[in-house]
Every structure is written in structure tokens, then in C-alpha cells.
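Asks: give me the fold of what follows.
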Amino acid sequence: MKTAFIIFHILICLAIILVVLLQPAKVQGLSSAIAGGAETFFGKNKARTYEGKLSKLTTVLMVLFVLTSMFLVYLLNK
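Replies: This next block holds a predicted model:
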């Protein structure tokens, strides 16, 4: 059981790395100051975009990471 959870934890770690690398960079420069009005329109539908889905997936994976980390600490100290 310990080995299965360790493998599952490692897979979650690799998935987090992959999802974070797939996310676009958030560089704000002069163009964001000029085109600031577009953000309010796209901000409403952000959860439906590719970036929004990656953000939700990152959150879910991080919660799983924390839960599996705590469970592994409990299993290994038992």
C-alpha cells in the first residue's frame, strides 16, 4: 500500500510540473495598459478558456498533492 501511494504521489508531482509548464506566461507590459478593456470581457468567461481549465486543474492537483503528502507522512510514521 505504501508503494502504491508513493507511485501515485510521484505521478501527481509530474502532472503538476506538466500543467504549470503548459500555462502561458503572465507578462504585463505596455500593451496590457492600452488594451485593459478586453480583460473585463474575457474575465467573465475565463473558466471556459484553456487557461482557465489549466488553472482549475492546477488547483485540483495541488490539493491532491497536499492530501497525499499528509497521508504519506501518516503512513511512513506508523
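Asks: use CA for all of it now, contacts and neighbours both
Replies: Will do.
Asks: quick one, longest helix in this protein?
Replies: helix 50-76 (DSSP state H).
Asks: and stretch 11-26, how far out from the chain middle?
Replies: Mean C-alpha position of stretch 11-26 versus that of the full chain (Cα atoms, centre = their mean, to the nearest Å) differs by 6 Å.
Asks: an error on my part: the question was meant for stretch 62-78.
Replies: Relative to its parent chain, stretch 62-78 has a centroid offset of 18 Å by Cα atoms, centre = their mean.
Asks: next up, for comparison:
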Amino acid sequence: MKASLLTKLETLTDRHEEVSALLGDSETIADQNKFRDLSREYSELESVVKCYADYSQVKADLDEARQMLEDADPDLREMAR
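Replies: Here you go, the predicted model:
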């Protein structure tokens, strides 16, 4: 995946965490317009962040399996298959 896309996804993930924290803030809860806008933004970011987290986990699993395939231990290589 392109580095620029990964950077954008990381930025969106950071913003998702920030919005999540803001939604729990008492000042935000008191301001219904701000709360509504942040809730909408959170909802829009949720699916992208979830897909990126799934992608990251699959990539990590794949990298681990590749390392196991290159291991000198034949049992470990077989387990990776």
C-alpha cells in the first residue's frame, strides 16, 4: 500500500480517537450541536478505521507467517503452511 495512503489512514485513526475522547467530554455533551456534529463524524470514521485495523491485523499475521516460513526449524515452517 502506498505510504501516502497509510499516512492518511493513520491520520483518520488519530482523528477517530480524538473525536471519541471529545464525545466523552462534559462540555461537548452540554453543547448538543457540537455533540451531534462529532457523533456524525465519529460514525463516518468508524467504518474506515475498522477496515484499516482489520487490514493491519491481516498484514501482521501475513508477515509473521512469512517469517515462520523462512525459519530454520522445519516444524515451524510446516506450521506456517
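Asks: re the thing from before, which helices and strands does the longest helix of structure 1 pack with?
Replies: helix 2-22 (3 or more Cα pairs under 8 Å, 6 or more residues apart in numbering; DSSP states H and E).
Asks: now the element after the helix it packs on, going C-ward?
Replies: Counting by DSSP states H and E, the next helix or strand C-terminal to helix 2-22 of structure 1 is helix 30-34.
Asks: what count of nearby residues applies to the alignment partner in structure 2 of residue 56 of structure 1?
Replies: Matched by TM-score structural alignment, residue 56 of structure 1 corresponds to residue 47 in structure 2. The tally of other residues near residue 47 of structure 2 (other Cα atoms under 10 Å) stands at 11.
Asks: quick check: chain neighbours aside, which residue is closest to residue 75 of structure 1?
Replies: residue 2 (7.0 Å; Cα to Cα, 6 or more residues apart in numbering).
Asks: so that neighbour makes contact with residue 73?
Replies: No. Residue 2 of structure 1 is beyond contact range of residue 73, at 10.5 Å (criterion: Cα atoms under 8 Å).
Asks: so how far is residue 21 of structure 2 from residue 15 of structure 2?
Replies: 10 Å (Cα to Cα, to the nearest Å).
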